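In: give me coordinates for this.
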Amino acid sequence: LKYDAQNRSVISGIKRVSKPGLRVYVKSKKIVPVLNGFGISIISTPQGIMTDKEAKRLNVGGEVICSVW
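Out: Next up is the predicted model:
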């Protein structure tokens, strides 16, 4: 893990979005930022696994795996 100057973990939370019983898919136009841009979403796309910012830039949607902040 990575720690900041006060010896606190940089990652403060992780939430699994898609689960085996409930898959969550999102189109590129519907990708929303996590915590107003302070976090990221990990998205599995046909072009591979990428962050929400990369998927939006490449105009590709996919399955939202998790959110990290």
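In: C-alpha from now on. contacts and neighbour counts both.
Out: OK.
In: the most centrally placed residue in the chain - nearest residue in space that isn't next to it in sequence?
Out: By CA atoms, centre = their mean, the mean C-alpha position of the chain lies nearest to Ser41, the distance being 0.8 Å. Distances taken as CA to CA, 6 or more residues apart in numbering put Ser67 closest to Ser41, at 4.3 Å, once the chain neighbours are dropped.
In: for comparison, sequence B:
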Amino acid sequence: MTDPIADYLTRLRNAITANHRVVEIPASNLKKDITKILFEKGYILNYKFVEDGPQGTIKIALKYDKVNKVNAIKKLIRVSSPGLRKYAGYKDMPRVINGLGIAVVSTSRGVMTNKEATDHKIGGEVLCYIY
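Out: Reported below is the predicted structural model:
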């Protein structure tokens, strides 16, 4: 696997399309940080890190609307890839749907949203858009 973040987003996207309640994803520190951001921003219901084997897994409970059965995540878009990295300074940080969505940014101070990176006045690699 050459792009673990794209695999993470694809597993989430496929679970949402199939209306699954829980999805299991192989763990890494970067994936754990992205999962924490998704939980803090209200895109997923809950998560659990399971330490089994050398790598471990992440169990993510997806969040659905009770009435319409619509998922909280509408789109997951991978921006920076191993073949073409996308970087942004804090002055030109992308806004996703005019501030309604989030961009996950990998900075020198860790993984954070575009709004947090702008507040701290640091730039970094734009990993993905979520809305």
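In: got a TM-score for the two of them?
Out: TM-score of the superposed chains, computed with TM-score structural alignment, normalised by the length of the first structure, equals 0.95; 69 aligned residues with a CA RMSD of 0.8 Å.
In: and the aligned partner of the residue nearest to Ser41 of the first structure in the second structure, what element?
Out: In the second structure, Ser67 of the first structure lines up with Tyr129, judged by TM-score structural alignment. In this assignment (DSSP states H and E), Tyr129 of the second structure forms part of strand 124-130.
In: and that strand, how far from the first structure on average?
Out: Average distance, strand 124-130 of the second structure versus aligned residues of the first structure after superposition (mean CA distance after the TM-score superposition for the first structure): 0.3 Å.
In: tell me what that strand is packed against?
Out: strand 76-78, strand 87-88, strand 102-107 (3 or more CA pairs under 8 Å, 6 or more residues apart in numbering; DSSP states H and E).
In: who's in contact with the residue nearest to Lys48 of the second structure when sequence neighbours are not counted?
Out: In space, and not counting its chain neighbours, Lys48 of the second structure is closest to Lys59: 5.2 Å by CA to CA, 6+ apart. Each residue near Lys59 of the second structure by CA atoms under 8 Å, 6 or more residues apart in numbering is listed here: Val22, Val23, Glu24, Ile25, Tyr47, Lys48, Phe49, Val50.
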